[in-house]
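Colleague: mind folding the following:
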Amino acid sequence: MTAKIIKILSLVCMSLLYGCASTPSPDKMQAELAGYTLPKEAVADKGLLYIVRPSLAGGLVRFNVFLDDQESDSEMGYTRANEYIYFYVEPGQHTLSSKAENWAELVVNVKAGEIQYVKQNVEVGFLMARNSLVSLSELEGRYLVKDASLGTVIKEAK
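Modeller: Model (predicted):
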């Protein structure tokens, strides 16, 4: 087989793995969150970030999460399939970076006492899974964290 055919077949297989999953309606998410409390809650003087990777696709590929730069001492933790991590941050603007086959970045502005949610989207890569980052609403963020497992938290605060 040529390299082009192999790549096309791998894209088709990955597409099948991703499926057609969609987020349920806000009413359904709200109903399923009744009585649910987050593993970590906000504190008065810091912001709290939850990074969630709700997809099962590319599950063996680790998505490392960094805060404010891409240096090893800035790694906050990593996720695999259907996992989340969390960490506290000083109020203000921060750059989140997520490493898979590619680097993805998202700038967030966090207030003291606030919780923000970020989703790591899994995408088809050339050699392994790629990723992108997107901010979530509180409802969708809580919903996705509820059904995920804790990933590897290296640092809770910076």
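
Colleague: use CA for all of it now, contacts and neighbours both
Modeller: OK.

Colleague: so where do the helices sit in this protein?
Modeller: Per DSSP state H, the chain carries helices over the ranges 3-18, 26-32, 138-146.

Colleague: list the contacts of the first one.
Modeller: Contacts of helix 3-18 with the rest of the structure, by CA atoms under 8 Å, 6 or more residues apart in numbering, involve 55-57, 124, 126.

Colleague: among the residues you listed, which ones are buried?
Modeller: 55, 57, 124 (16 or more other CA atoms under 10 Å).

Colleague: so who does the first one touch?
Modeller: In other words, residue 55. Residue 55 neighbours (CA under 8 Å, 6+ apart): 18, 81-82, 121-122.

Colleague: now the second one, please; I'll put the structures next to each other:
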Amino acid sequence: MDPMLIRNTLFSAVLVAAAMATGCASINKAPSAMNTEAKQFNTHPDYAQVYVYRNETFGAALSMPVSVDGRQAGTTGPKSFFRFQLEPGQHTISSQNGASSLLLNTEANRNYFVWQEVKMGLVSGGSKLQVVSEQQGRAGVQQCTMIKSNL
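Modeller: Model prediction:
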């Protein structure tokens, strides 16, 4: 095979990989005042506060939808989070049309943190939702910028 063709093919592959790694998913940022208030982690006496965050840049070109009880809650991008309130009780949080889901039993006056980890597949990216401790969740949210939730 022609060495120049091999070199050009490798160069093109590197450019595509770099673009995918540094691309940016389109997200709807919340006003900075909302971002600041959310990062105070105040609780609500009647509801559970749920933070969904994605503190990675891996898979930056991918927007990842999140649903709660079958309703679209928002779409994350790299280094983003959103927050919403839920009635106490059991709720299903899912990502990418149910490809990853979890049951969350909530109580009023508490914060819950769900980490959306990016998982790369052969053809496209995916995600894995995980409930994490308040300490880990707060640290992850601090690394992110708030986006608007649909809930």
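
Colleague: let's have the buried ones among the contacts of helix 3-18 of the first structure in TSV, adding distance to residue 146 of the first structure.
Modeller: Converted to TSV, those look like this (distance: CA to CA, whole Å):
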residue	distance to residue 146 of the first structure
55	14
57	19
124	26
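
Colleague: among these, which one sits closest to residue 39 of the first structure?
Modeller: Distance to residue 39 of the first structure, by CA to CA, is smallest for residue 55 among these, at 19.9 Å.

Colleague: quick revisit: quick one: closest of the helices of the first structure to residue 41 of the first structure.
Modeller: helix 138-146 (11.4 Å).

Colleague: residues in the second structure aligned with that closest one?
Modeller: Mapping helix 138-146 of the first structure onto the second structure (TM-score structural alignment) gives residues 134-142.

Colleague: need the residues that contact the matching stretch.
Modeller: Here stretch 134-142 of the second structure has contacts from 39, 41, 51, 53-55, 80-81, 111-115, using CA under 8 Å, 6+ apart.

Colleague: can you tell me which of those lies closest to residue 102 of the second structure?
Modeller: residue 114 (9.5 Å).

Colleague: touching, that closest one and residue 131? I think so.
Modeller: Yes: contact criterion CA atoms under 8 Å: residue 114 of the second structure and residue 131 qualify, at 4.5 Å.

Colleague: what about the two, which has more around it?
Modeller: Remark: of residue 114 of the second structure and residue 131, residue 114 carries more neighbours, 25 against 17, as counted by other CA atoms under 10 Å.

Colleague: return the residue of the first structure aligned against that one.
Modeller: Using TM-score structural alignment, the equivalent of residue 114 of the second structure in the first structure is residue 118.

Colleague: distance check, residue 13 of the second structure against residue 125 of the second structure.
Modeller: Residue 13 of the second structure sits 18 Å away from residue 125 of the second structure, going by CA to CA, to the nearest Å.

Colleague: the two: which has the busier surroundings?
Modeller: Between residue 13 of the second structure and residue 125, counting by other CA under 10 Å, residue 125 is the more crowded of the two (16 against 12).
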